[in-house]
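For reference, the sequence and a predicted model appear below.
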Amino acid sequence: MSYESRHVAAAFLAGTTVTYLAFAAWQYLASQPDQTQTARRRRTKLGLAKSSPVSNKSPGHDDLNSPFISQSGVGVGIESTISNTPLVLIKSLSEHTGCTILGKCEFLNGAGNSPKDRVALSIINKAEAEGLLTPHSGDTIYEGTVGSTGISLATLARARGYKAHILMPSDQATEKSDLLVKLGAIVERVTPAPIVDQMHFVNRARNLAKDHTANPQKPGRGLFADQFETDANWRAHYEGTAPEIHEQTDGKIDAFVAGAGTGGTISGCAKYFKEKLGANVQVVLADPQGSGLYNKVKHGVMFHGLEREGTRRRQQVDTVVEGIGLTRSTRNFEIGSDHIDDAIKITDGQARKMARWLCEKDGIFVGSSSSVNCYAAVKTALQLGPGHTVVTILCDSGMRHLSKFWKQVGDVDGEEDMTFEDLMK
């Protein structure tokens, strides 16, 4: 082969090799997910509002274009720990009733450790989408709450670049207000008052938000979260909690039992389950003493006809239970009230006994509202008979109830082991 022929052949082979390698590299790159699109899809899934894009240069926010975002199991911020909570079999209650009694572990939501994480995130997302909140602008979220919603809002406010101002009744457990202070929220513990009083914790929060927005000397705006009336509340459970339960049980649910603090959880879940399962699922309200919702479900009125709703100047009847029970109806409760089939009234004594039982028998340490839910779930299971599936909500840990509810419950194993008969007396 001549000198020229040898070089032509070598050049041809080299060109062919380079072309092949370039084509192979192009195919590989084409098969990889686009990082920008992946980040955008993940942001959408996690509920990061389109109206408030997170800049890589914004203080307090991670780089959403980081290669870690495209990896499975890596979330964006504390918001990514909200939802998809476990559904667990409560073994002792299931064994004694012959039913499958399941608890949705909402205390494992990772921001404020309660179902109110879902609500708080939904409220903030809605406000950002409507242009009512702008991160790091001095905007402040105001809310009247007995504790859990305030904790969720204060946590997420920190994550999103807002301030939180929380109003709560002074008779609530001090653990809640102490935690709010540690989260950097402004906290006011106000004297309990009827809803018609402007010093009621909800009314005061609403008025403070208005005053903030109207005051040019205050930075940003004031947003009243309005958990009792906003559609962002029940929708968080209609679009999140209920579909999760439906998927986790393969739709095999005979009864759903929950209390009502604002009404969002039971309404959102009831509306979803009735649309999916119809009459095959029974929705039961668990109501503590002092609440008027039991009568609302059973008799159509909160109080006697001479004590019309919204006109009676009264304080809430004394109860050790926090977080659920109302002496008025709310928009969030009314949304799903037609889907509630029954109501069960639970006393403080029954709630205390259930809290002790769950800790002694199952190692489940929960607060007063969860105890009410579980007692009503057992009563529902006994009414339905063996072989049925009953789902309820485990709202928050007993850690937030040490100074009030659990102080009355006492230490576990401080007395003889409780029997199921003792529990149900």
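Arrived safely. Numbers count the residues shown, from 1 in each chain.

alpha carbons only for contacts and neighbour counts from here, please
Noted.

Help me confirm that H165 is found in a strand?
Yes: judged by DSSP: H, G, I helix; E, B strand; the rest coil, H165 forms part of a strand.

show me what contacts it?
T140, I141, Y142, E143, A185, I186, V187 (C-alpha atoms under 8 Å, 6 or more residues apart in numbering).

next one: G261
The contact partners of G261, by C-alpha under 8 Å, 6+ apart, come to G323, I324, G325, L326.

Give me the spatial nearest neighbour of it, chain neighbours excluded.
Take G261 and drop its neighbours on the chain: the residue closest to it by C-alpha to C-alpha, 6 or more residues apart in numbering is I324, 3.8 Å away.

and the one you found, what does it touch?
Contacts of I324 by C-alpha under 8 Å, 6+ apart are G259, A260, G261, T262, D287, P288, S369.

Try it again at 7 Å.
G259, A260, G261, S369 (C-alpha atoms under 7 Å, 6 or more residues apart in numbering).

take the one below as the second:
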Amino acid sequence: MWYNNILETIGNTPLVKLNNIVKDIPATVLAKIETTNPGNSIKDRMAIKMIEDAEKSGKLKPGGTIIEGTSGNTGMGLAMAAIIKGYKCIFTTTDKQSKEKVDALRAFGAEVIVCPTNVEPEDLRSYYSVSSRLEREVPNSWKPNQYDNLSNSQAHYEQTGPEIWEQTEGKITHLIVGVGTGGTISGTGKYLKEKNPNIKVWGIDTYGSVFKKYKETGIFDKNEIYPYITEGIGEDFLPANVNFDVIDLFEKVTDKEAALMTREVCRQEGIFVGNSAGAAVAGLLQLKDQLKPEDVVVVIFHDHGSRYMGKMYNEDWLRERGFLKDEKLTARTILAKKETGEIVTIDCEKTVSEAFNTMSTMNISQIPVTQKGMLVGKLEESDILSALLENPSVKSATVETVMGSTFPFVDLNTSIDRLSSLINKDNSAVLVELEDGRFDIITQYDIINAIKG
């Protein structure tokens, strides 16, 4: 047996029991592994549904251009379908999204426009507004509008809900879903509640999003809105696909908990998932006291970890945001082990001879160069030697005539791996920005000394 095209492989994703990461939860917990869809995310389901419904209604015509604001996964599903069906794609996304998502969309031949995250949805620069403008300007174009297009939730009502019901033999008691557009939780939840009204549907939200407070109070509070890092869930407006009547409660998860739990799912269960799955598991653990041993919980694992290699699976990225403990040596811990002292610099107007004398007196092999107090370069013993061999009279010249470009700058959370990669034949040291605005220096000797303990 074979499939006629890749679109026919969408759906029928496996349900897998979680064991280690949920050991403290008094229930059976099953993960719906949506990464096995051809686009590696649950968004494949609704992408093809939106296209097919638009074709039937005449909104999407042959040879047309699909224009959508997407964080990546919906775009992947749309781009994949567009290739098979002969459409072009233009996507707008935000600068919050991982580079891997943008690169993946471009790999499918889509044009991707990256817009600023921290603007209001109605701002002309927002990825919502830009996609709407392009729809007006580009001939024969169609905007799916995944947030308000009810084909989104209908796809899950027709597919995801029935699959879960059949796979659990009707035993499911709780559905846990990270909520972004709202299509997955609303469509799946609606189907399941029609089969059994006692099933609880829990939505996972993030801090900086409006969903939880709106569900609990009916108030759309703009004070709830602020920038957040978690991808794929939460919104600063109310998409039409979010059916608050279907969702029993929302639980908020911090950026840190979502990021770290994403990694833990991979490490403890061997399932390579994205950020929204980590948030969903973190939210489930926060709600564990509401579960009983006889409960059967299904958690949606929305997308694949490969989309987050530069973020949640990158230790330097985590350290920069204070999400990861200093298990490895960092610039901060290396400086703590180093002998303290005033950082020696040399003004660029000083002579090479004066600089060498300073370096000899201080027993250092390199020195940052300043101009009016600002760092402008570096001088190393090798620079002086090369210059003198070429022209002995250079000892009377100014430092700026022989200096090299300044040492690389890093922050206090930079890992030892990154520090080691920056210290090479071109740079014998790195400069560390301190919290009070000053800087310190780390050399290869300092790293060795810190490792030795």
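Arrived safely. Being a predicted model, the structure only gives us computed values, none of them experimental.

which one among the contacts of H165 of structure 1 gets closest to L277 of structure 1?
Nearest to L277 of structure 1 among these: E143, at 35.0 Å, using C-alpha to C-alpha.

residue in structure 2 matching that closest one?
Taking TM-score structural alignment, E143 of structure 1 has E68 as its aligned residue in structure 2.

Could you look up the SS state of the residue mapped onto A82 of structure 2 from structure 1?
Mapped onto structure 1 by TM-score structural alignment, A82 of structure 2 lines up with A157. Using three-state DSSP, the structure places A157 of structure 1 in helix.

Let me know whether A157 of structure 1 touches G150 as I believe.
No: contact criterion C-alpha atoms under 7 Å: A157 of structure 1 and G150 do not qualify, at 10.1 Å.

neighbour-wise, which of the two wins?
In this view A157 of structure 1 and G150 are compared by other C-alpha atoms under 10 Å, and G150 has more residues nearby, 31 against 23.

Excluding chain neighbours, what is closest to the more buried one?
Nearest residue to G150 of structure 1 in three dimensions, chain neighbours excluded: I166, at 6.1 Å (C-alpha to C-alpha, 6+ apart).

how much space is there between the alignment partner in structure 2 of that neighbour and M309 of structure 2?
For I166 of structure 1, the aligned residue in structure 2 is F91 (criterion: TM-score structural alignment). As judged by C-alpha to C-alpha, to the nearest Å, F91 of structure 2 and M309 of structure 2 stand 21 Å apart.

between the two, which one's more packed in?
Set F91 of structure 2 next to M309 and count neighbours by other C-alpha under 10 Å: F91 wins out with 29 against 15.

Now for the more buried one: which residues touch it?
I67, E68, G69, T70, G75, E111, V112, I113.

which other helices and strands contact the one helix or strand the first one maps to?
If you go by DSSP states H and E, I67 of structure 2 is part of strand 65-69. Other helices and strands packing on strand 65-69 of structure 2, by 3 or more C-alpha pairs under 7 Å, 6 or more residues apart in numbering; DSSP states H and E, are strand 88-94, helix 127-137, strand 141-142.

so where in structure 1 does the last one end up aligned?
Read that as strand 141-142 of structure 2. Alignment of strand 141-142 of structure 2 against structure 1: residues 222-223, by TM-score structural alignment.

List the contacts of that stretch.
Outside stretch 222-223 of structure 1, the residues within contact range by C-alpha under 7 Å, 6+ apart are D139, T140, I141, Y142, A209, K210, H212, T213.

what's the mean deviation for it versus structure 2?
Stretch 222-223 of structure 1, aligned to structure 2 and superposed, deviates on average by 0.5 Å (mean C-alpha distance after the TM-score superposition for structure 1).

just to revisit the earlier point, which contacts among the contacts of I324 of structure 1 does structure 2 share?
By both residues aligned by TM-score structural alignment, their matches' C-alpha atoms under 7 Å, these still in contact after alignment to structure 2 are G259, A260, G261, S369.

which ones among these are found in helices?
Among these, the residues falling in helices (DSSP state H) are S369.

OK, contacts around L358 of structure 1?
Contacts for L358 of structure 1 (C-alpha under 7 Å, 6+ apart) come out as I364, F365.

residue in structure 2 matching it?
L358 of structure 1 maps onto V265 in structure 2, by TM-score structural alignment.

now S291 of structure 1
Correspondence of S291 of structure 1 to structure 2, assessed by TM-score structural alignment: S209.

Name all residues that make contact with its match.
E224, I225, G234, E235, D236.

repeat for K296 of structure 1
M302.

and the helix or strand that contains it, how far from structure 2 on average?
For K296 of structure 1, the element it lies in under DSSP H and E is helix 293-299. Its aligned residues in structure 2 lie a mean 1.4 Å from helix 293-299 of structure 1 after superposition (mean C-alpha distance after the TM-score superposition for structure 1).

contacting residues around the most centrally placed residue in structure 1?
What sits nearest the mean C-alpha location of structure 1, by C-alpha atoms, centre = their mean, is P115, with 2.2 Å. When contacts are counted by C-alpha under 7 Å, 6+ apart, P115 of structure 1 touches E106, F107, N109, C395.

Swap in 10 Å and give it another go.
With contact taken as C-alpha atoms under 10 Å, 6 or more residues apart in numbering, P115 of structure 1 is in contact with 82-83, 85, 104-109, 148-149, 152, 236-237, 241, 265, 393-396.

picking up where we left off before, and the helix or strand that the helix holding K296 of structure 1 is followed by, what does it pack against?
Next helix or strand after helix 293-299 of structure 1 toward the C-terminus (DSSP H and E): helix 331-336. Counting contacts by 3 or more C-alpha pairs under 10 Å, 6 or more residues apart in numbering; DSSP states H and E, helix 331-336 of structure 1 is packed against helix 231-236, helix 264-277.
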